[in-house]
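Undergrad: kindly generate the corresponding structure for this input.
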Amino acid sequence: MPFGLKNAPSEFQKIMNEIFNSYNKYIIVYIDDVLIFSKSIDEHFKHLKTFIWLAKSNGLVISEPKIKLFQTTIRFLGHTITNDTIVPIQRSIEFADKFPDKILDKKQLQRFLGALNYVSDFYQNLAKDAAPLFKRLRKNSPPWDDTCTKVVQIIKHHVKNLPCINLANPNYFKIVETDASDLGYGGILKQKNH
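TA: So this is what the prediction gives:
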């Protein structure tokens, strides 16, 4: 392992990518978490057979207690995925209530804003909403005021009421919507289902 263990996750991911990238139409790998998805049971058997063959032929060990087969709803990388939707797991949503509306400690504010990363894909305009809080992380920032408290309350409300993300259907027309400002940038993929 070059340069010590701190590079172990990225090196392992690189190896996993080399093994499985040719099969990314039905195998997603993130470090040691693997998701295999299929449109039918017969197809899933074929995909599993390919995965097991690849794992064995590359000396990878599969942990049987962690295997979940033929699931229509799964938890993967902090999300619950069904046939057509993705939602953040409940733990990612509940974090917001653990913080006070007045976050005066800089480290606590950093934790709050950092935790929002887990739900940022589901929260439109997060960068814009959170901008006053990010300003509080700067040196010589202005004191906490009612605006900051209101921002935290708005963010908590949005986090509790996040929408799901629908998985893209390759057969539907796609629209890419982007937006950018001095505060941030973002984009979404939309689809018309007719």
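Undergrad: okay, CA-based contacts and neighbour counts for the rest of this
TA: OK.
Undergrad: give me the contacts around the longest helix along the chain.
TA: Ranked by residue count under DSSP state H, the longest helix found in the chain is helix 41-57. Helix 41-57 has contacts (C-alpha atoms under 8 Å, 6 or more residues apart in numbering) with I19, F20, Y26, I27, I36, F37, S38, V61, I62, F70.
Undergrad: among these, name the buried ones.
TA: I19, F20, Y26, I27, I36, F37, S38 (16 or more other C-alpha atoms under 10 Å).
Undergrad: dump those residues to TSV, plus distance to P9 and secondary structure.
TA: Below are the buried ones among the contacts of helix 41-57 laid out as TSV (distance: C-alpha to C-alpha, whole Å; DSSP: H, G, I helix; E, B strand; the rest coil):
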residue	distance to P9	secondary structure
I19	15	helix
F20	16	helix
Y26	22	coil
I27	19	strand
I36	21	strand
F37	24	coil
S38	27	coil
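Undergrad: residues in contact with I175?
TA: L189, K190, Q191.
Undergrad: my reading is that R91 is in a helix; is that accurate?
TA: Yes: assigned with DSSP: H, G, I helix; E, B strand; the rest coil, R91 falls within a helix.
Undergrad: ok, it to Y172 distance?
TA: Distance, R91 to Y172, using C-alpha to C-alpha, to the nearest Å: 33 Å.
Undergrad: what do you get for E94?
TA: 34 Å.
Undergrad: just the strands in the chain please.
TA: 27-30, 33-36, 74-76, 79-81, 85-88, 165-166, 173-180, 185-192 (DSSP state E).
Undergrad: which elements pack onto the shortest one?
TA: Okay, so that is strand 165-166. strand 85-88 (3 or more C-alpha pairs under 8 Å, 6 or more residues apart in numbering; DSSP states H and E).
Undergrad: to check against the first, give me the structure of this:
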Amino acid sequence: MDCMKGFHQNGVKPNSMKLLRIIFHMGTYEYTRMPFDIKDAPAHFQRRMVTIFQEEILECRMIVYIDDIIIYSETLEDHVQYIDRVLTKSTPRNLKISLKKCNFGQQKLLAIGHKVSGLRLEIDQNTVAAVLKNPVPRNIKGMKHFLGFASYYRNHIKTFAHITSSLYKLCSKDVVFKLPRKGGMHMKGSNMNSQIYLTLNYLSSYI
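TA: The predicted structure follows:
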């Protein structure tokens, strides 16, 4: 489930509107809803979502990532029940859900850069491919951006710490930025899909 227009669903307190003032040739304007380009906007929206759905999250039936809601359940009946709970809590709080971005009763889905099912967790290769099309980082800012992306998938990358050690050193102070001839950057290849996580059926017996 996806919240419609994301951050715009958060109001701005009157005493904070002056901090979001913008000037056009036709006059001065102030945001009354949270704009998308505010640094703390994701944190504010995440806190609101966690506050609203705290009960469902603690029951381990829901994951909330900013404006994305993932409901997971063992039976269709439970699934419908938790969808109803989400909608019931959303209505009085004026939290709007985008129907066209919702998928119900799915056994597999793409979520936050991963392919998720009841049995396995994989990297979404379309997300990886989009990053691999970018040129090799040529400065510290670009390297930090790449390492931030790669670190998100560190559990899927074998010997991640070893592979990236030389790249992290390039981001240190008083270090001349010069890419290694080999080593770290080969992570921009097939290594990005080296591990797939499987889930256990705890009702079965294991040795």
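Undergrad: against structure 2, where does the longest helix of structure 1 fall?
TA: Alignment note (TM-score structural alignment): helix 41-57 of structure 1 is matched to residues 76-92 of structure 2.
Undergrad: buried ones in the matching stretch?
TA: Quick answer for stretch 76-92 of structure 2 (16+ other C-alpha under 10 Å): H79, Y82, V86, S90.
Undergrad: out of these, which is nearest to Y29 of structure 2?
TA: S90 (29.6 Å; C-alpha to C-alpha).
Undergrad: quick one: the closest one from F45 of structure 2, how far?
TA: Applying C-alpha to C-alpha to S90 of structure 2 and F45 of structure 2 gives a distance of 14 Å.
Undergrad: and the gap between the residue nearest in space to the middle of structure 2 and I196 of structure 2?
TA: The residue lying closest to the centre of structure 2 (C-alpha atoms, centre = their mean) is I112, at 4.6 Å. Distance of I112 of structure 2 to I196 of structure 2, given as C-alpha to C-alpha: 16 Å.
Undergrad: same thing with R93 of structure 2?
TA: Taking C-alpha to C-alpha, one finds R93 of structure 2 at 39 Å from I196 of structure 2.
Undergrad: contacts only, for the aligned residue in structure 1 for Q106 of structure 2.
TA: For Q106 of structure 2, the aligned position in structure 1 is Q71, judged by TM-score structural alignment. If a contact means C-alpha under 8 Å, 6+ apart, then Q71 of structure 1 has no contacts.
Undergrad: repeat for the one 10 residues further on
TA: If you count contacts by C-alpha under 8 Å, 6+ apart, I81 of structure 1 has them with T73, I74, R75, V87.
Undergrad: mind checking which of those are buried?
TA: I74, V87.
Undergrad: preserved in structure 2, out of the contacts of I81 of structure 1?
TA: On the basis of both residues aligned by TM-score structural alignment, their matches' C-alpha atoms under 8 Å, what survives of these in structure 2 is T73, I74, R75, V87.
Undergrad: what's the neighbour count on R154 of structure 2?
TA: 16 (other C-alpha atoms under 10 Å).
Undergrad: next one: I66 of structure 2
TA: 20.
Undergrad: hmm, it is touching D40, no?
TA: No: counting by C-alpha atoms under 8 Å, D40 is not a contact partner of I66 of structure 2; they are 11.8 Å apart.
Undergrad: could you check how far E94 of structure 1 is from P88 of structure 1?
TA: Distance from E94 of structure 1 to P88 of structure 1, by C-alpha to C-alpha: 10 Å.
Undergrad: these two: who's more crowded?
TA: P88 (24 against 12).
Undergrad: now do the contacts for the more buried one.
TA: By C-alpha under 8 Å, 6+ apart, the neighbours of P88 of structure 1 are G78, H79, T80, Y118, V119.
Undergrad: K133 of structure 2: how many residues sit nearby?
TA: K133 of structure 2, neighbours per other C-alpha under 10 Å, totals 9.
Undergrad: tell me which residue of structure 2 matches up with F122 of structure 1.
TA: Checking TM-score structural alignment: F122 of structure 1 goes with H156.
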